[in-house]
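Trainee: Below is the sequence, then the predicted model.
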Amino acid sequence: MTLSRFVFLFVLISFSASAQKDYKLWLQYNKITNPEIVSEYKSSLKSIISFGNSETLKIATKELETGILSILDQKPEIKKEIEGENNLIIGSQFSLNSDLQKALQSDFEKINNEGFIIKSIALKNKKQLIITGKNDVAVLYGVFSFLRLMQTNKSLKDLNIADSPKTNIRILNHWDNLDRTVERGYAGFSLWNWQKLPDFIDQRYIDYARANASIGINGTVLTNVNANALILTPQYLEKVEALANVFRPYGIKVYLTARFSAPIEIGNLKTADPKDPEVMNWWKNKATEIYKRIPDFGGFLVKANSEGQPGPQNYGRDHVDGANMLADAVAPFGGVIMWRAFVYSEHDANDRAKQAYAEFQPYDGKFKENVIVQVKNGAIDFQPREPFHPLFGAMPKTPLMMEFQITQEYLGFSTHLVFLPKLFQEVLASDTYQKGKGSTVAKVVDGSLYNNKITGIAGVANIGNDLNWTGHPFAQANWYGFGRLAWNPYLDAEVIADEWLRSTFSNDENFIKPVKKMMMESREAVVNYMTPLGLHHIMDTGHHYGPGPWVSNLSRPEWNPVYYHKADKNGIGFDRSKTGTNATAQYAPEVEKLFDNLETCPEKDLLWFHHVSWDYKLKNGQTLWNGLALKYQEGVNQVAAMQDVWNKTGKYIDSERFHEVQMLLEIQYKEAKWWRDACLLYFQQYSGKELPLGVEKPTQTLDYFKSLKFPFAPGNG
């Protein structure tokens, strides 16, 4: 073999090993080196006994075999009967033998249908470890939770865990198009190869299902909310059926986006009026056709009368008419309609932040019981920071599901390291005060505030066909963290970061401690170098890549960044107080009072709710102008600090992922400076003030930044 061929082969093998690590996500199952933990695990996990023979139980057993073998370098014996002690027993409630059912009777009362039990028990005076639940998918959730304990090196002694998901629908929204482009996707093309389906089942479909099941995600919307009616034709439903068959053993239901005009486009009707009997019948027949193929089909997600999408308003009807018509079509099969509340109109002169509330709140209590209204976390559009959406808590008779964006449309795409569970937690912990203090958004979402029958959390997926799934190794943490918070909206983001780091990289505290701190601060860094003190939607338009606070020439006012920051010689910010658009009145009185008063409004939301003088004194004594400039600089400094932290981690992880993140952080640092310089130069025209000490002076002109064009920025679908 020539030297060049040897080098090529060595590089190829190294790359394959690296890609395999990236591809495995948080299911690395790295071998444990701590001798005490190894000894404990080996003595506790000598054999696996599986009660049941379903496809799901086979998957659960195989997962345990794979995980234990990889973590301990010890293959567990698979038994059919309980012999001796220190067996790991798995099986659903009614597949267990009578002794086990009796021993766990009180535990089963603590869990719901998707919950699991992991418990150390004495059976006939012999120690056993059991993973169970009320059905096989619940057992699978328990198996993944158990393997997470092992991955994070937790003790398996005296386990007594009973854990249930707090929401019913825990779902990914894929904004994937039938041509495999992904709207707001930054990790390659769509996973779904429609051309090869239904006959070619890519291994990635199975690995996708496995990854989702490991964090308790139980649904997937395969298609973009900007919907294509073709997905509802027999040609494509056959392909959807093939995916549903792959996902079913992992507890994942398939959902589709319904284009409201489908009866016209693929049904040869002259109208899509939801009150038209022919239209109602068409949708009922379509639902019957789908459920005949896919008995556990979840239902439809609908974006109607928003950003050019057709809807009931095209026919003089309202959202209730549209949602309830579709709800009737899927109700006989147990299906759900998720109706998005993301609406705003160029014909509505109202503040865009007020429009969804104004349009939907009057419909409270009018939707059918299998309709859940899907509301974005904030009233504008997935910004680095927004106050919680005023609809949360304001519709007590209507189930509301949260919509988070996992893909980083407004947060630097997949080149910036941003740990989004910190953002998600901030929103979920926000107090709506709708039923007094403690009426958090999480309690609205999990149904506990108003006793809603159906509950849910949706995440706009950041997954593509890149080798590492998400484009940035750390963007995997946002998929993982979304799943964990969908299961339990009260989890702490720091706990999630700790789990993910240990499962994905290393259990070495010298790595965990600084990198976890870096992750926890990363979201605030992005807010600082992009939109500090409540600024919002000042990204360049269309692709939303980079700063564009100067953009003012688009046809609709609310598409222009100048609409949102309103900078002038007197100050900056959008007045949503009583003296402005009065958007604060959409919140409960306690929250309204907090936001409406310039002195009590949290500074992180200041410019969201108030137009503030450049000379206004912030709480730290700085003027608004100086404080704004220093925030931009702080964001840049924070990214530099992230680089310093990461540069010291090379000895703890594989070199491939180390260098990959290192390069991405360099991009993030350059772009943070770009944001700082472009925004401050632009706003300086209005403030007329010098940059304060401590803020680096730009090396380019404002005209230079304005001249930058990005016609092929990714994610436009």
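Mentor: Thanks, I have the structure now.
Trainee: contacts and neighbour counts: CA atoms only from here.
Mentor: OK.
Trainee: Asp163 and Asn113 touch, don't they?
Mentor: No - between Asp163 and Asn113 there is no contact under CA atoms under 8 Å: 10.7 Å.
Trainee: Now for the closest residue to Glu696 other than its chain neighbours, which secondary structure element holds it?
Mentor: Excluding its sequence neighbours, the residue lying closest to Glu696 (CA to CA, 6 or more residues apart in numbering) is Gln633, at 7.3 Å. Element membership for Gln633, per DSSP states H and E: helix 624-647.
Trainee: returning to that earlier point: looking at Asp163 and Asn113, which is more packed in?
Mentor: Counted by other CA atoms under 10 Å, Asp163 and Asn113 do not tie: Asp163 has more neighbours, with 21 against 13.
Trainee: Quick check: the more buried one vs Pro421, distance?
Mentor: Here the criterion is CA to CA, to the nearest Å. By it, Asp163 lies 20 Å from Pro421.
Trainee: Confirm Ala138 sits in a strand?
Mentor: No - according to DSSP: H, G, I helix; E, B strand; the rest coil, Ala138 belongs to no strand; its state is helix.
Trainee: How many neighbouring residues does it have?
Mentor: 29.
Trainee: For it, which non-adjacent residue is spatially closest?
Mentor: Glu114 (4.8 Å).
Trainee: Burial check on that neighbour, number of neighbours?
Mentor: 23.
Trainee: Pasting the second one now:
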Amino acid sequence: MPMAGAEDGYDLWLRYRPVEGAPADAYRAQASRLVAGDATPTQAATRAELLRGLGGLFGAAPPLSETVADGAVVVGTPASSPVIAGLGLELDDLGRDGYLIRSVTVDGHAATVIAANDDIGALYGAFHFLRLLQTGQSLDRLDVREAPRVKLRVLNHWDNLDGHVERGYAGASIWGWHKLPDWRAPRYTDYARANASLGINGTVLNNVNADALSLTPMYLEKAAALADVFRPYGIRVYLSARFSAPIEIGGLETADPLDPRVRRWWRDKAEEIYRTIPDFGGFLVKANSEGQPGPQDYERSHADGANMLAEALAPHGGTVMWRAFVYSDEEPDDRAKQAYTEFVPHDGEFHDNVLVQVKNGPIDFQPREPFHPLFGAMPRTPLMMEFQITKEYLGFATHLVYLGPLFEEALAADTHVRGAGSTVAEVIDGSLHGYATTGMAGVANIGADRNWSGSHFDQANWYAYGRLAWNPGLDSRDIAGDWVRMTFSGDPGFVAAVVDMMMGSREAAVDYMTPLGLHHLMGRGHHYGPGPWVEGGPRADWTSVYYHRATRHGIGFDRTATGSNAVAQYAPPVAREFGDLDAVPEEFLLWFHHVPWDYRTQSGRPLWDELVHRYTRGVDYVRGMRETWDRLDGHVDAERHAQVAAFLAIQEKEAQWWRDASIAYFQSISGLPLPEGYATPRRSLEDYQSLEFPHAPGSGR
């Protein structure tokens, strides 16, 4: 097999490398010319992408034409294309973003049409058509109808104005604020192309721990320059708004949302923003969480704060995305309950252009969490999902952890709020409660690294998020298969091996980090590496011991009726399952129950033995991934193969660290011997506890 040429990952899944052999001849015959206009910026972007893609796949771009012949690809809308207008296609149910890809006959000529109601839908359809080619699909008798199930499909960048990215593992911020608005780097266009290929239609430019300066005229001009680049690709710009901005940049002495002066300030600010960015999407807000200002500072509710901003944006069509990641200043009995406690009493009080943005689980992007109890609990308030694409708690950029199964697991979870089958996905897409506005957000893993995400396989998490934001019902294995074919190789043996590797990677990370429902066991502050011994400090719920509650007698957080009763926040069938020690899914055992070390698990092993087994199994899986990847040398260019191999070596070393440090600590608590056949930790507990990482990547400051 010839060695692939060197690549650096910049092209992502839009590589458009040549198709070879018989499939190439068939494709050329079915895409022999392109009928596509360029009267608008989006039409021009669509035509350019098709020429780029077809040219790369076929070795030369097909000629442009104004007439249809055999093998023509026709793209556009009834308004932009006489050919499409003449076909009388049924497009009404596709909305603005949907599209149709169909094999048709035009004046006796076999052709493929990519049709939509709006230019942006035609662009999305063009990317789908190119994906069919890249993944080796047949173009015979095409009849694809696609429309997004979620309206707002947004990336949240946790980028600060100084270029630092909070919890970002792909280098510095992608935004060159000090060079904007005058220098619009070509990378911004490629960013827009990549997102449009997934149907992502919004981006929040700045950190949820917002700086009020982002709302000043200087920075609004910079944001407007980015909006200009993104607009042809259907991407609207949003900003994280600091709730105390009226004080910090407005000269007021209060940010009380019921104060008429404050409300007027926000209305004026919204008008200023829309004069600068006419299609501005709206605000993302983190309020009264982790020290951020908010309406509770003035004894007002989250609804009061969100509605004030919603009223300012409403005349312009803007949206408020109000985060539900909150917890009170006082130490709670169970932090997992805080969001439900603060938001459910206000169900139905939020204005129509407010979405409450809820993390997938009730703590904070852990390797595994049960679904958040807010999903299904606020039928009169649109809730949008917040996933974390960047791997704050899952090994940073060096661990190969494919998040598609995590996303799918959360979306498929059954809330039971309207009987069996009332999934989280149906909450998010609005079908369960009839939400008119729907949304999904992903905390971006994009940065200044040449390969965008810090590691080649982390690109798959950006890709999987985008595909699931468009359709939350997709299968994560199918998504992985598409990504592998487009990113690396279409060789069936290679694809099967890599997809299998990816699909087990998240479960492996759970095993070597937080098996059986353990959670929040990472190092303090930087979240790098194991820290199950972390205790003390300003808040108990910022420590590990608060969550695992290990004693000589047992381990786990009792969230049943005899403990914090967090199970009561779920619908009764879910509460009964989670609260019953005999019925709770074993992956959530220690999330909901405090059990003795000799508790008999489903494998027949005592709990302590099962924990050791799972910690070890996780390390073994990573070792197996390394062996698999080594065998695939030659299917991938040497440059990318080498980086993945190096990162897998780091992952094995750090998985072993997690395993050994965790076992050493919990053995010191339980006093139990290791089960027969399992290796003792390589270092002492004191050695592991003495490690410090003041400059760990992604640490806040």
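Mentor: Ah, there it is. A quick note: this is a predicted structure, and the numbers were derived from the prediction, not measured.
Trainee: TM between them?
Mentor: The TM-score (TM-score structural alignment, normalised by the length of the second structure) is 0.98; 698 aligned residues with a CA RMSD of 1.2 Å.
Trainee: The second structure: which residue goes with the residue nearest to Glu696 of the first structure?
Mentor: With the correspondence set by TM-score structural alignment, Gln633 of the first structure lines up against Thr616 in the second structure.
Trainee: returning to that earlier point: for whichever residue in the second structure pairs up with the residue nearest to Ala138 of the first structure, which residues are in contact?
Mentor: Under the alignment defined by TM-score structural alignment, Glu114 of the first structure corresponds to Asp97 in the second structure. Going by CA atoms under 8 Å, 6 or more residues apart in numbering, Asp97 of the second structure touches 116-118, 120-122, 124, 147-148.
Trainee: By neighbours, which of those residues wins?
Mentor: For those, neighbours were counted using other CA under 10 Å, and Ala116 has the most, 33 neighbours in all.
Trainee: Can you tell me how far the residue nearest to Ala138 of the first structure is from Gly216 of the first structure?
Mentor: 9 Å.
Trainee: Touching both of those two, which residues are there?
Mentor: Contacts common to Glu114 of the first structure and Gly216, judged by CA under 8 Å, 6+ apart, are Pro165.
Trainee: For the counterpart of His527 of the second structure in the first structure, grab the count of nearby residues.
Mentor: His527 of the second structure maps onto His544 in the first structure when the alignment is built from TM-score structural alignment. Around His544 of the first structure sit 22 other residues, with neighbours defined as other CA under 10 Å.
Trainee: got a list of what His544 of the first structure touches?
Mentor: 409-410.
Trainee: run the last query once more with 10 Å
Mentor: The contact partners of His544 of the first structure, by CA atoms under 10 Å, 6 or more residues apart in numbering, come to 184, 409-413, 537-538, 710, 713-716.
Trainee: Just the buried subset of those, please.
Mentor: Burial by neighbour count, judged by 16 or more other CA atoms under 10 Å, picks out 184, 409-413, 537-538, 714-716 from the contacts of His544 of the first structure.
Trainee: Look up how far Thr42 of the second structure lies from Trp470 of the second structure.
Mentor: Computed as CA to CA, the Trp470 of the second structure to Thr42 of the second structure distance reads 20 Å.
Trainee: If you could redo that for Asp70 of the second structure, that was the one I meant.
Mentor: 26 Å.
Trainee: Among these two, which residue is more densely surrounded?
Mentor: A direct count of neighbours by other CA under 10 Å for Asp70 of the second structure and Thr42 places Thr42 higher, at 22 against 18.
Trainee: What does Pro379 of the second structure correspond to in the first structure?
Mentor: So, by TM-score structural alignment, Pro379 of the second structure is matched to Pro396.
Trainee: same deal with Ser244 of the second structure?
Mentor: So Ser244 of the second structure corresponds to Ser261, using TM-score structural alignment.
Trainee: Can you report how many residues neighbour its match?
Mentor: Ser261 of the first structure: 24 neighbours (other CA under 10 Å).
Trainee: coming back round to it: Three-state assignment for the match of His527 of the second structure, please.
Mentor: For His544 of the first structure, the assignment made with three-state DSSP gives coil.
Trainee: I'm done for today, thanks for sticking with me.
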